[in-house]
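Enquirer: A predicted structure for the sequence below; I have some questions about it.
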Amino acid sequence: MAAAQRILLTGATGQDGSYLVDQLSGEGHEIHALIRPGDLLPADDRVIWRTGDLADTQSLVDIVDEVEPDIVFNLAGISSVAFSWQQPLATVEVSGAAVAALIEASWRLQERKGRTVRFVQASSSEIFGSAIESPQTETTPVRPASPYGAAKALGHSLMGIYRSRGMHASSAILYNHESPRRPETFVTRKITAQVARIAAGLEETLQLGNLDSRRDWGWAPDYVDAMVRMADAESGGDYVIATGRTHSVRDFAGAAFLRAGVLDWQDRLEVDDRFKRPADVAEMRGDPSRAREELGWSPTLAFEEIVGAMVEHDLALVRAAS
């Protein structure tokens, strides 16, 4: 990426946003990041914080006009499929309508200034829902199976629409990607945090929903790097960001238990129907060929290494608290 770019980033306080700040600040860019009204201002002087709300589209337009960014990374939105079933309207507003406001404001800025404004949208494999083919590619039909997927599908489609208007707009179709920075509301971090407590003798069992769901899990910093490469590419486009390999929730739990030294892990694992989703896709696997060929991108960590890094982090937290 060219030096000294002015960046507008939403979702800076989330997993992906925090890694993106690490990467962009290390490259010397000027980062303006969105924070909601009333939220505690993060103690991070690498970022210029801007107050705005994804549910208030005019505030988003105002921020784009004030910052006049060279690149917009939209990583914010509802991050939980389960939550989207509880709050479908809020999900569509925050993860769909907000995207429309941001990219329209960016396009108007481009027209007004006569210079390119690049836009990278964090999309999701959930846009494919019950996919008709495996692995999924950029041409797989979009057919979401949840309110979360539907909202993401809107944002994803807008990238193509604005590319046709002359924007450098990219959609990062992100498959599941994890790290120690995931909150425990996500099943992967729930697993590693609970396994660490079990290994320390603080808990006895781990309760999960569908153990047979298979997902394509990658390393979050790798996926953030893919989005930076999209912004730096000659033209915008849609890219599946995935590893091409799947593992089940049971596999993830087993790998976490073994890394923590809990050998009788199958006796510690329990199924709780409360954690099952209304409509859970059995398997999602992405084909990252286009990202590899056009962006020079590829994953750096294997599945076991990702699980291991998360478990070691949570074991350290347990030891520090004892």
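Expert: Noted; the coordinates are in hand.

Enquirer: only C-alpha atoms from now on, for both contacts and neighbour counts.
Expert: Noted.

Enquirer: contacting residues around Ser171?
Expert: 120-123, 156, 159, 237-239 (C-alpha atoms under 8 Å, 6 or more residues apart in numbering).

Enquirer: hmm, 10 Å instead?
Expert: Going by C-alpha atoms under 10 Å, 6 or more residues apart in numbering, Ser171 touches 74, 119-124, 138, 155-160, 227, 230, 236-241.

Enquirer: please, which helix or strand holds it?
Expert: Using DSSP states H and E, Ser171 falls within strand 168-174.

Enquirer: how far does that strand sit from its chain's centre?
Expert: With C-alpha atoms, centre = their mean, to the nearest Å as the basis, strand 168-174 stands 12 Å off its chain's centre.

Enquirer: hmm, Thr300 is touching Ala226, no?
Expert: No: if you go by C-alpha atoms under 10 Å, Thr300 and Ala226 don't touch, sitting 11.6 Å apart.

Enquirer: picking that back up, please pick the buried ones from the contacts of Ser171.
Expert: Listed as buried from those are 74, 119-124, 138, 155-156, 158-160, 227, 230, 236-241; burial here means 16 or more other C-alpha atoms under 10 Å.

Enquirer: ok, then the element right after the strand holding Ser171?
Expert: Sequence order places strand 177-178 as the next helix or strand after strand 168-174, per DSSP H and E.

Enquirer: check it against this one:
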Amino acid sequence: MPRALITGITGQDGLYLSELLLSKGYEVYGLIRGQNNPKFDLVRETVPGVQLVTGDLTDMSSLIRALEQAQPDEVYNLGAISFVAYSWENALLTSEVTGKGVLNLLEAVRLYAHDDLSKVRFYQASSSEMFGKVQEVPQRESTLLWPRSPYGVAKVFGHYMTINYRESYGMHASSGILFNHESPRRGPEFVTRKVSQAVARISLGLQEHITLGNLDAKRDWGFAGDYVEAMWRMLQQDDADDYVVATGETHSIRELLDVAFRRVGIDEWAHLVKQDPRFMRPAEVDLLIGDPAKAHEQLGWKPQVGFEQLVEMMVDHDVAEQRELARL
């Protein structure tokens, strides 16, 4: 029975990846920070087969202890402070967790598996935010990185550190450069979930409008449940490498609003959406679109859920959830 350790187990990717690995017969361990973590029960209820171990990406000794407890064949580093807007408010903490945390975990794996580095395969969750001020369209593995947020900068550090450990120590360490991926499990601070929740509440008469920032920003949005399959496939390859994971399509916030409102029978939404400069980024990333050709060819991976299907899935989930909450 293969064993895996997942950091960031409480996030949407951690939950979907846990379900995938459990379905494949893995023994899955999830790293969680603190015994009183408010999401402890969420993990227990969603993926009861996962064994939780305590640890902190900023504390290498705790990571070594977690590795010794889990004895993993595969380590998936999904843990990060991942809300881009928050990274400007807390650039130092974002750098410590999202950037230096990768180094801490890589070094912990190296020390843990010092006698045979091939016994542990490592996955790093890199991000399309690393491309930032994009230097070519679409973005691929060789595209120059030009991050435009403290979060993006921290992800670049972790990305190159993963490459460095692969090249310096021969570690089987791969990075997935994942473009935006969403689901009903996405946090409500992210724009897709903010929209799906607000649209649900507006349709039920529980909310009057939604306030957003730049409606013209474009993203390559996919389904998180599809993307964790690509993570797993990377660690099944004979040789470690880096892969862009994306749909190859781009859609604007306006298109997101079109699909979401249409799902609840509202065709004209302009009067329901307000814009506020507070939700504008200090340095905007205007157009992200990935080229997933390498993942298609080498991993045999392709996304299964399209943009409209994804948005409708999220809206349907939030309509049901908000209706149930309104009854309580």
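Expert: Arrived safely. Just so it is clear, the model here is predicted, and its values are computed rather than measured.

Enquirer: overall similarity of the pair, as a TM-score.
Expert: Once superposed, chain against chain, the TM-score is 0.96 (TM-score structural alignment, normalised by the length of the first structure); 319 aligned residues with a C-alpha RMSD of 1.3 Å.

Enquirer: before we move on, the earlier item: Thr300 and Ala226 of the first structure - which one has more neighbours?
Expert: More crowded of Thr300 of the first structure and Ala226, by other C-alpha atoms under 10 Å: Ala226, with 24 against 12.

Enquirer: ok, for that one, nearest residue in space, not its chain neighbours?
Expert: Nearest residue to Ala226 of the first structure, sequence neighbours excluded (C-alpha to C-alpha, 6 or more residues apart in numbering): Trp297, at 6.3 Å.

Enquirer: which stretch of helix or strand covers the one you found?
Expert: Following DSSP H and E, there is no helix or strand that holds Trp297 of the first structure.

Enquirer: repeat that for Tyr123 of the second structure.
Expert: Residue-wise, Tyr123 of the second structure maps onto strand 121-127 under DSSP H and E.

Enquirer: related to what we said a few turns ago, tell me which residue of the second structure matches up with the residue nearest to Ala226 of the first structure.
Expert: Aligned by TM-score structural alignment, Trp297 of the first structure pairs with Trp301 of the second structure.

Enquirer: list the contacts for that match?
Expert: By C-alpha under 10 Å, 6+ apart, Trp301 of the second structure lies in contact with 226-227, 229-231, 233-234, 245, 292-295.

Enquirer: returning to that earlier point: how much space between the residue nearest to Ala226 of the first structure and Ala196 of the first structure?
Expert: When distance is defined by C-alpha to C-alpha, to the nearest Å, Trp297 of the first structure is 32 Å away from Ala196 of the first structure.

Enquirer: tell me, stretch 17-30 of the second structure lands on which residues of the first structure?
Expert: Aligning stretch 17-30 of the second structure against the first structure (TM-score structural alignment) gives residues 20-33.

Enquirer: isn't Pro48 of the second structure right up against Gly30?
Expert: No: applying C-alpha under 10 Å as the test, Pro48 of the second structure and Gly30 come out as separate, 11.1 Å apart.

Enquirer: who has more neighbours out of these two?
Expert: Neighbour count, other C-alpha under 10 Å: between Pro48 of the second structure and Gly30, Gly30 has more, with 25 against 13.

Enquirer: quick one: the more buried one is in a strand?
Expert: Yes: looking at Gly30 of the second structure with DSSP: H, G, I helix; E, B strand; the rest coil, it is inside a strand.

Enquirer: any idea how far it is from Gln12 of the second structure?
Expert: According to C-alpha to C-alpha, Gly30 of the second structure and Gln12 of the second structure sit 13 Å apart.

Enquirer: which residues do these two both contact?
Expert: Each of Ser18 lies in contact with both Gly30 of the second structure and Gln12 under the rule C-alpha under 10 Å, 6+ apart.

Enquirer: mind checking what secondary structure the aligned residue in the first structure for Asp216 of the second structure has?
Expert: Alignment note (TM-score structural alignment): Asp216 of the second structure maps to Asp212 of the first structure. For Asp212 of the first structure, the assignment made with three-state DSSP gives coil.

Enquirer: touching, Asp212 of the first structure and Arg250? I think so.
Expert: Yes: the criterion here is C-alpha under 10 Å, and Asp212 of the first structure meets it with Arg250 at 6.4 Å.

Enquirer: tell me which of those two has more neighbours.
Expert: Neighbours were counted for Asp212 of the first structure and for Arg250 using other C-alpha under 10 Å; Arg250 has more, 17 against 13.

Enquirer: mind listing what that one touches?
Expert: 208, 210-214, 256, 266, 269.

Enquirer: do Gly38 of the first structure as well
Expert: When contacts are counted by C-alpha under 10 Å, 6+ apart, Gly38 of the first structure touches Thr51.

Enquirer: in stretch 301-319 of the first structure, what's buried?
Expert: 301, 303, 306-315, 318.

Enquirer: map Leu150 of the first structure onto the second structure.
Expert: Careful, residue 150 of the first structure is Ala; it's not Leu. Under TM-score structural alignment, Ala150 of the first structure pairs with Val153 in the second structure.

Enquirer: and the helices in the second structure?
Expert: Secondary structure of the second structure, counting by DSSP state H: helices at 12-23, 40-46, 60-70, 84-89, 91-94, 101-112, 150-169, 191-203, 224-234, 253-263, 293-294, 307-327.

Enquirer: post-alignment, the fourth one versus the first structure, mean distance?
Expert: Its aligned residues in the first structure lie a mean 0.5 Å from helix 84-89 of the second structure after superposition (mean C-alpha distance after the TM-score superposition for the first structure).
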